[in-house]
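In: Take this sequence and fold it.
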Amino acid sequence: MTIVRSLLLFVLAAIAEIGGAWLVWQGWREHRGLWWIAAGVIALGAYGFVATFQPDSHFGRVLAAYGGVFVAGSLAWGVVVDKFRPGLWDLVGAGICLIGVAVIMYAPRG
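Out: Now for the predicted structure:
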């Protein structure tokens, strides 16, 4: 159950951070306005709180592992939202990152 909770928190963190950054991008680069940027800033702030609910108490470990989730999540966001088509090496890289997440967060500790 702890691993499932941790994975769900990683997904929620990715949605908040990637979505927040996307909203800022849309507000600024696509000229959608300050409300988009403000919503993005709020989402980015929410991301900061989500990480604190991870079962592991080590900030560095959680954030290091989240980096891999961010990589894979960013590609997934691009596919779903921006209709981006990742290439083979994008997918290989994301897979390597997710393996890193598993090793960093869920490997047995002695």
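In: CA atoms for contacts and neighbours, from now on please.
Out: OK.
In: tell me which residues of the strand or helix carrying Val4 are tucked away?
Out: Counting by DSSP states H and E, the element that carries Val4 is helix 2-29. For helix 2-29, the neighbour count (16 or more other CA atoms under 10 Å) marks 6-7, 9-27 as buried.
In: Which SSE is immediately downstream of the helix or strand in which Leu44 is found?
Out: Assigned by DSSP H and E, Leu44 falls within helix 34-50. Next helix or strand after helix 34-50 toward the C-terminus (DSSP H and E): helix 59-82.
In: what does that next one rub up against?
Out: 10-11, 14-15, 18, 51, 54, 56, 84-86, 90, 94-95, 97-98, 100-102, 104-105 (CA atoms under 8 Å, 6 or more residues apart in numbering).
In: Apply 6 Å and report the result again.
Out: With contacts defined as CA atoms under 6 Å, 6 or more residues apart in numbering, helix 59-82 is touched by 14, 84, 94, 97-98, 101, 104.
In: Dump those into TSV; add distance to Gly73 as well.
Out: Below are these laid out as TSV (distance: CA to CA, whole Å):
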residue	distance to Gly73
Ala14	6
Phe84	13
Ala94	9
Cys97	11
Leu98	10
Val101	12
Ile104	17
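In: and this one, so I can compare the two:
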Amino acid sequence: MSALIYLCAAVAEIAGCFAFWAWLRLDRSALWLVPGIASLCLFAWLLTLVEAEHAGRAFAAYGGIYILSALLWMALVEGVRPDRWDVLGGAVCLAGAAIILWGPRAA
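Out: Purely as a prediction, here's the structure:
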């Protein structure tokens, strides 16, 4: 369930940040900020649903999911195909996120 929550949180964060990008960098209307802010609020709420004992660990693990999701956003929304270094970096980050989230912990 955590993986699904992280994926939804990543989409919400990237969409919210993209709304600001569109407003400031692509000369879109300031009305883009309304769904952007709502999306960023959704992102923050979703992270609170992750089953983790400590917020810092949940946030650190999320970082890997975010990076992979950002590369997917680049490919699907912006139409830019990730190169081999993007893919390798995303895989390393995803592995790191898995270690942080599911690594064995001392009691």
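In: Which of the contacts of helix 59-82 of structure 1 are buried? Put it as a PyMOL command.
Out: Buried residues within the contacts of helix 59-82 of structure 1, by 16+ other CA under 10 Å, are selected in PyMOL with:
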select buried, resi 14+94+97+98+101+104
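In: Inside strands: which ones of the contacts of helix 59-82 of structure 1?
Out: Among the contacts of helix 59-82 of structure 1, none falls in strands (DSSP state E).
In: Which members of the contacts of helix 59-82 of structure 1 are the farthest-apart pair?
Out: Phe84 and Ile104 (28.7 Å; CA to CA).
In: separation between the aligned partner of Trp21 of structure 2 in structure 1 and Leu34 of structure 1?
Out: When structure 1 is aligned by TM-score structural alignment, the residue opposite Trp21 of structure 2 is Trp25. Distance, Trp25 of structure 1 to Leu34 of structure 1, using CA to CA, to the nearest Å: 11 Å.
In: cool, and Thr52 of structure 1?
Out: 28 Å.
In: ok so, going back, the helix holding Leu44 of structure 1 vs structure 2, average distance?
Out: Aligned to structure 2 and superposed, helix 34-50 of structure 1 gives a mean residue distance of 1.0 Å (mean CA distance after the TM-score superposition for structure 1).
In: Is there a neighbour count for the aligned partner of Trp73 of structure 2 in structure 1? I'd like the number.
Out: Structural alignment (TM-score structural alignment) places Trp73 of structure 2 against Trp77 in structure 1. Trp77 of structure 1 has 18 neighbouring residues, counting by other CA atoms under 10 Å.
In: before we move on, what about His58 of structure 1?
Out: 10.
In: The one 3 residues further on too?
Out: By other CA under 10 Å, 13 other residues sit near Arg61 of structure 1.
In: Looking for the alignment partner of it in structure 2.
Out: Residue pairing (TM-score structural alignment): Arg61 of structure 1 is matched to Arg57 of structure 2.
In: now do Thr52 of structure 1
Out: Checking TM-score structural alignment: Thr52 of structure 1 goes with Thr48.
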